[in-house]
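attaching a predicted model along with its sequence, questions to come.
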Amino acid sequence: MPEGHTLHRLARLHQDRFAGHRVRVLSPQGRFAASASAVDGSVLERAEAHGKHLFHFYGPERAVHVHLGLYGAFTEAELPVTEPRGQVRMRVVGPTHWTDLRGPTACELLDGGEIEAVRARLGPDPLRADADPDAAWQRLSRSRTSVAALLMDQKVLAGVGNVYRAEVLFRHGLDPRTPGRELPRATWESAWHDLVALMEHGVRYGRIDTVRPEHEPEATGRAPRQDRHGGEVYVYRRAGMPCLVCGAVVRTVDLAGRNLYWCPGCQG
């Protein structure tokens, strides 16, 4: 499932290409046809993301809400448009570009109250200017649940997925099994600022890089990481391999249906 930086990249792309213009909104597949017709020909006022959710606003009280889930994806192209390929849930056509959405978990037209209901379910997003890290801290500091599970809970923190979760825990030497209520406030504040910087880097470059300069391939002489996700990371998907810092074997365990990666040497 895409992490939050991917949705913010999409929001910025759609803001640049479509916002401020009247757009065609279609549903070649048909599953979004009624809602598409309701906004077809309207001005897309802005595109923005909150966590793993994308919103196309067609006024203060009307927005198309998209959650990509595991299989959703947008494809982008310059005009002219071509015939739809596959099951296109939504097509947006602007003055210079068009985009097709396939396979999302959610693609729905919401009114003002429904938009706020979605946002109310989400914790602060490190990539949003209006984010309040104290709101996440209030949930973390009262919970017996492991910090590893809490960081993946979108009600606690919006946009953080499996990669950023594993990497920020490693970078701060945190045992992933630590209950949230045992997390020091100073450690949380440092981790929050780290997430902001790491995720902003992800938005800028379209990949997740978490390795500090002294551990980069160029500095250590090791081979660059070979992975379809790209980016240099410390522990994510490196189970059975030596830690880049201490040499201990990176471990993995299933936690709430997701693979958790950590270094027993650096994180206890």
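Great, that's in hand. Numbers count the residues shown, from 1 in each chain.

going forward, measure contacts and count neighbours with C-alpha atoms only.
Fine.

show me what the strand or helix carrying L151 is packed against.
Using DSSP states H and E, L151 sits within helix 147-152. Here helix 147-152 touches helix 162-171, going by 3 or more Cα pairs under 8 Å, 6 or more residues apart in numbering; DSSP states H and E.

at 10 Å what do you get?
Of the remaining helices and strands, those touching helix 147-152 by 3 or more Cα pairs under 10 Å, 6 or more residues apart in numbering; DSSP states H and E are helix 133-140, helix 162-171, strand 258-262.

can you put the ones you listed in TSV and add mean neighbour count and distance to E61?
Output for the helices and strands packed on helix 147-152, formatted as TSV (neighbours: other Cα atoms under 10 Å; distance: least, Cα to Cα, whole Å):
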stretch	mean neighbour count	distance to E61
helix 133-140	17	26
helix 162-171	22	33
strand 258-262	21	36
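
who wins for proximity to F18 among those?
For those, proximity to F18 was assessed by Cα to Cα; helix 162-171 is nearest, at 29.7 Å.

what angle separates that closest one from strand 258-262?
Orientation of helix 162-171 against strand 258-262 (axes from the mean of the first three to the mean of the last three Cα atoms, to 10 degrees) gives an angle of 20 degrees.

which other helices and strands does the helix or strand harbouring T187 contact?
Assigned by DSSP H and E, T187 falls within helix 185-205. Using 3+ Cα pairs under 10 Å, 6+ apart, the elements in contact with helix 185-205 are helix 4-18, helix 133-140, helix 162-171.

second structure follows, compare the two:
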Amino acid sequence: MPEGHSVHRIARQFARNFVGRPISASSPQGRFAQGAAELDGRTPTRAQAVGKQMFLEFDEQVWLRVHLGLYGAWDFAGEILVDPTIASANGRMGQTNQRGTDLAAPGDAPVFDEDGENSLASIGAPRRTRVHVRMSEQTRTLGADGTADTEEPGTAEWPPPVVGQVRLRLMTDVTAADLRGPTACAVETPEQVDAVIARLGPDPLVGDPVENEERFVAAVRRRNVAIGQLLMDQAVVSGIGNVYRAEMLFRARLDPHTPGKAIPEELVRALWDDWVGLLRVGVETGQMMTMDDLSPDDWRRAMASRDDRHWVYHRAGLPCRVCGTEVVVEEMQARKLYWCPSCQR
């Protein structure tokens, strides 16, 4: 399932390429025909992500809410303007550490992984699980500054052909966004949007930082529920999924079964601080990079391969990178939880 960093990247891409521009909307698949008709001809005025949900506001207080779920993704085509806050889009690289992100100078070559996480053309579920149109087939060439280079006539088809089951297509005169496989795609009123957001836990990139931290600490410490479950509860904290859960618990050396109310307050606050930093890195790089203090070569390998990017996630049966104990996997909340029984005890 796409986690919070991906949804924030999508919202920023919409803000950069769609907000303030009249759009056409259609539902090639037909399942969202009525909703698309309500959006057609309107102008987006704001794009916002909260956790795993994106909200796109249109004129006259009409909202589009999208939850990608397990298999959803947006495919973008045409002239894609790069948000300067998304570092890897401009070829810059970041590295996780206890203080946040260290960005190298612009001009460093971008690193794309086998799942295409570091991408402007497609953001969402891993590409191998769904239909995907390659960037070279549907987009105009992007220049170094993120704008479209001039190309010879006939090298790209516009508008791009519809491929696969597209629930919703949004288009300006130069940019298209195709939505496939979402769990939720709905046109809503401001009151409905407010009600959804009210049910969500704090997101480090939305709202007051101090209030967000206090909400998280209070929600964890009042519950006699395993922290491995609480981190996946979107009413406790927004945006954390299976990967970030496993990695955050390992980084904190915390047993996933520890009840929230039994965790010292300072450790709960440290978990929040870690989520703030990891989410920032994820938004900037487009990848869930959770390892610290890597050499430049190890960093590039990790950016290119998920197997070199995480401490315990997806490493069941392999030795812990710290102590050598075999990493175990178990079911928690119907999702696989990876952890080290030696480091996390």
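Received the coordinates, thanks. Keep in mind that what you see is a predicted model, and the values were worked out from it rather than measured.

what TM-score do we get after superposing?
Once superposed, chain against chain, the TM-score is 0.92 (TM-score structural alignment, normalised by the length of the first structure); 265 aligned residues with a Cα RMSD of 2.1 Å.

closest one to L195 of the first structure among the helices and strands packed on helix 185-205 of the first structure?
helix 162-171 (6.9 Å).

that older thread, what does the helix or strand that comes right after the helix holding T187 of the first structure rub up against?
Per DSSP H and E, the first helix or strand lying C-terminal to helix 185-205 of the first structure is helix 217-220. Identification of contacts with helix 217-220 of the first structure by Cα atoms under 10 Å, 6 or more residues apart in numbering yields V211, R212, P213, E214, A223, P224, R225, E232, L244.

neighbours of the residue nearest to the fifth one when sequence neighbours are not counted, how many?
If you skip the residues right next to it in sequence, A223 of the first structure has P217 as its closest partner in space, 5.9 Å away by Cα to Cα, 6 or more residues apart in numbering. The tally of other residues near P217 of the first structure (other Cα atoms under 10 Å) stands at 15.

quick check: H5 of the first structure touching G202?
Yes. With contact defined as Cα atoms under 10 Å, H5 of the first structure reaches G202; the gap is 5.7 Å.

can you list residues touching both of the two?
Common neighbours of H5 of the first structure and G202 (Cα under 10 Å, 6+ apart) are I208.

ok, the two, which is more surrounded?
Set H5 of the first structure next to G202 and count neighbours by other Cα under 10 Å: H5 wins out with 29 against 21.

for the residue nearest to that one when sequence neighbours are not counted, list the residues it contacts.
Distance criterion Cα to Cα, 6+ apart; nearest residue to H5 of the first structure, sequence neighbours excluded, is V203 at 5.0 Å. For V203 of the first structure, the contact set (Cα under 10 Å, 6+ apart) comprises G4, H5, T6, L7, H8, R9, L10, R12, L127.

list the buried residues in the helix holding T187 of the first structure.
Residues of helix 185-205 of the first structure classed as buried: W188, A191, W192, D194, L195, L198, M199, E200, H201, G202, V203 (neighbour count, 16 or more other Cα atoms under 10 Å).

please apply the same query to stretch 310-323 of the second structure.
Those would be H310, W311, V312, Y313, H314, R315, A316, C320, for stretch 310-323 of the second structure by 16+ other Cα under 10 Å.

where in the first structure does it fall?
Matched against the first structure by TM-score structural alignment, stretch 310-323 of the second structure falls on residues 233-246.

what's that stretch in contact with?
By Cα under 10 Å, 6+ apart, stretch 233-246 of the first structure touches 162-171, 208-212, 214-217, 220, 222, 225, 227, 247-253, 259-266.

swap the cut-off to 7 Å and go again
Applying Cα atoms under 7 Å, 6 or more residues apart in numbering, the contact partners of stretch 233-246 of the first structure are 163, 166-167, 209-211, 215, 248-252, 261-263, 265-266.

and the buried ones among those, selectable in ChimeraX?
Selection of the buried residues among the contacts of stretch 233-246 of the first structure in ChimeraX, burial being defined by 16+ other Cα under 10 Å:
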select :163,166,167,209,210,211,215,249,250,251,252,261,262,263,266
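
quick one: the strands in the stretch 1-150 of the second structure?
For the stretch 1-150 of the second structure, applying DSSP state E, counting those that start in this stretch gives strands covering 24-26, 44-50, 53-58, 62-67, 73-78, 96-97, 100-101, 122-124.

and the third one against the first structure, how far off on average?
What it means is strand 53-58 of the second structure. Here strand 53-58 of the second structure, set against the first structure after superposition, deviates by a mean of 0.7 Å using mean Cα distance after the TM-score superposition for the first structure.

output the contacting helices and strands for that strand.
helix 4-17, strand 44-50, strand 62-67 (3 or more Cα pairs under 7 Å, 6 or more residues apart in numbering; DSSP states H and E).

need the winner for burial among the ones you listed.
For those, the largest average neighbour count (mean count of other Cα atoms under 10 Å) is found in helix 4-17, namely a mean of 23.

and that helix, what does it pack onto?
By 3+ Cα pairs under 7 Å, 6+ apart, helix 4-17 of the second structure packs against strand 44-50, strand 53-58, strand 122-124, helix 265-285.

can you lay out these as a markdown table showing distance to N212 of the second structure?
Shown next, in a markdown table, are those (distance: least, Cα to Cα, whole Å):
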| stretch | distance to N212 of the second structure |
| --- | --- |
| strand 44-50 | 12 |
| strand 53-58 | 17 |
| strand 122-124 | 26 |
| helix 265-285 | 9 |
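
so H5 of the first structure touches M199, yeah?
Yes. Between H5 of the first structure and M199 there is a contact under Cα atoms under 7 Å: 5.8 Å.

overlap in contacts, those two.
Between them, H5 of the first structure and M199 share no contacting residue, judged by Cα under 7 Å, 6+ apart.

ok, now how distant is C323 of the second structure from D273 of the second structure?
25 Å (Cα to Cα, to the nearest Å).

typo on my end, R306 of the second structure
The value you get for R306 of the second structure to D273 of the second structure, if Cα to Cα is used, is 23 Å.

appreciated, that's everything.
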